[in-house]
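> got a structure for you, letters missing:
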């Protein structure tokens, strides 16, 4: 059951003005937490960036923990929606390569600074905030599901064997993406990211070739 303060915040944010104010605060908090970490971001920092009062921040989010939870959900949702056209069609080797290379190009553009918005939050919060960890796990699960759905369609078409573990392949690719981004961030070079994801995609391509060979051998 919602508390009285939670009901009040929800009602306020349902008005047009309330939504704009809440969104402005959330966007500012997301930027700051990505740039300087959650621990390094204070409520006064968010006030200044969002041009909002402390009472507005507490009204909409309750406290910094509530604001952080909202940022996690925001980053997970925004990043998925930004890439939705590609994520909805990850059902070929070419599509997987194009999607992953798009991220590499973005890394190049910022000289590999900052890393992944969700990955950065996970590195900082997973061991110190159980509720944040669950929110981050949900965000990563959405990415995994998008990859897995594309691979499952490949399996349904016969591009992959019927017993192919597409869940394991999706986890491997997501891990390569996150690990590759971290290594690229510390090296300021997107090469580790490209190598990591290409090894996994090459493996998936090999599985596609194996499935094709099996079909030819057993027409």
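Received it, and whenever you're ready, just let me know what you need. If you're wondering where the values come from, they're calculated on a predicted model, not measured in any experiment. Residues are numbered from 1 along each chain as shown.
> For the rest of this, base every contact and every neighbour count on C-alpha atoms.
OK.
> wait, doesn't residue 13 sit right on residue 57?
No: between residue 13 and residue 57 there is no contact under C-alpha atoms under 8 Å: 11.5 Å.
> what do those two both touch?
Common contacts of residue 13 and residue 57 (C-alpha atoms under 8 Å, 6 or more residues apart in numbering): residue 22.
> ok, those two, which is more surrounded?
A direct count of neighbours by other C-alpha atoms under 10 Å for residue 13 and residue 57 places residue 57 higher, at 23 against 17.
> and here's the other structure:
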């Protein structure tokens, strides 16, 4: 075995260890919250040693940032798949139904991963805040793309403010997640998104 082969295998093994740490931390932080998840919790859940953890992360903040990156990839991929071809109000309402139904499986208990992280880390970790800001912007752009396709297909008036509508719809989603999390009931989430969609639909050409 050459030194190069050994180094490559070690790098691959290290990548798997890092992935295991981040995945375990993501699961814990999503359910318990960032503040309530300790490094000892992450060590136990990931089944790695303390030396392995510190080989990849200097502190908890670095783990949180890696978790945000992972959760962001999951959320954006989900939204790309759900919104990428939406071009009708019926399609937007199907997107709404999928969000609500998925959250109903947990009785709304855990909220949106990105929203939950934002509420916990944005005030004290500017690196994490900027990462979350970029992820929300990407989500907003996906919504704007769907709304713009409605406009191009004649379902919305030509002067409808696409970007503003996308921001409002994303705010309705995030507010709905928070209310559902508080109530352990997705009804408020469904209502808030419905109101945003009803407003968008009202902007159809006269």
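Nice, thanks for sending it over. Computed from a predicted structure; not experimentally measured.
> what residue of the first structure takes the place of residue 63 of the second structure?
Aligned counterpart of residue 63 of the second structure in the first structure: residue 67 (TM-score structural alignment).
> Would you confirm that that match contacts residue 61?
Yes: with contact defined as C-alpha under 8 Å, residue 67 of the first structure reaches residue 61; the gap is 5.2 Å.
> biggest helix in the second structure, by residue count?
Using DSSP state H, we find that the single longest helix of the second structure is helix 3-32.
> just checking, what packs against that one?
helix 39-46, helix 50-56, helix 60-83 (3 or more C-alpha pairs under 8 Å, 6 or more residues apart in numbering; DSSP states H and E).
> Superposed on the first structure, what's the mean shift for the shortest one?
Put plainly, it is helix 50-56 of the second structure. With the two structures superposed, helix 50-56 of the second structure lies on average 1.9 Å from its match in the first structure, counting by mean C-alpha distance after the TM-score superposition for the first structure.
> buried sites along that helix?
Neighbour counts over helix 50-56 of the second structure (16 or more other C-alpha atoms under 10 Å) mark residue 53 as buried.
> any idea how far that helix is from the chain center?
27 Å (C-alpha atoms, centre = their mean, to the nearest Å).
> Ok, stretch 186-206 of the first structure next?
18 Å.
> Give me the angle between the longest helix of the second structure and helix 60-83.
Angle, helix 3-32 of the second structure to helix 60-83, by axes from the mean of the first three to the mean of the last three C-alpha atoms, to 10 degrees: 80 degrees.
> Just want the angle from helix 3-32 of the second structure to helix 39-46.
Using the same axes, to 10 degrees: helix 3-32 of the second structure against helix 39-46 is 110 degrees.
> now the helices and strands packed on helix 3-32 of the second structure in JSON lines, with distance to residue 163 of the second structure?
Shown next, in JSON lines, are these (distance: least, C-alpha to C-alpha, whole Å):
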{"stretch": "helix 39-46", "distance to residue 163 of the second structure": "39"}
{"stretch": "helix 50-56", "distance to residue 163 of the second structure": "39"}
{"stretch": "helix 60-83", "distance to residue 163 of the second structure": "15"}
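> out of the ones you listed, which comes closest to residue 28 of the second structure?
Residue 28 of the second structure sits nearest to helix 39-46 of all those, at 7.6 Å, using C-alpha to C-alpha.
> corresponding residues in the first structure for the closest one?
With TM-score structural alignment as the criterion, helix 39-46 of the second structure aligns to 43-50.
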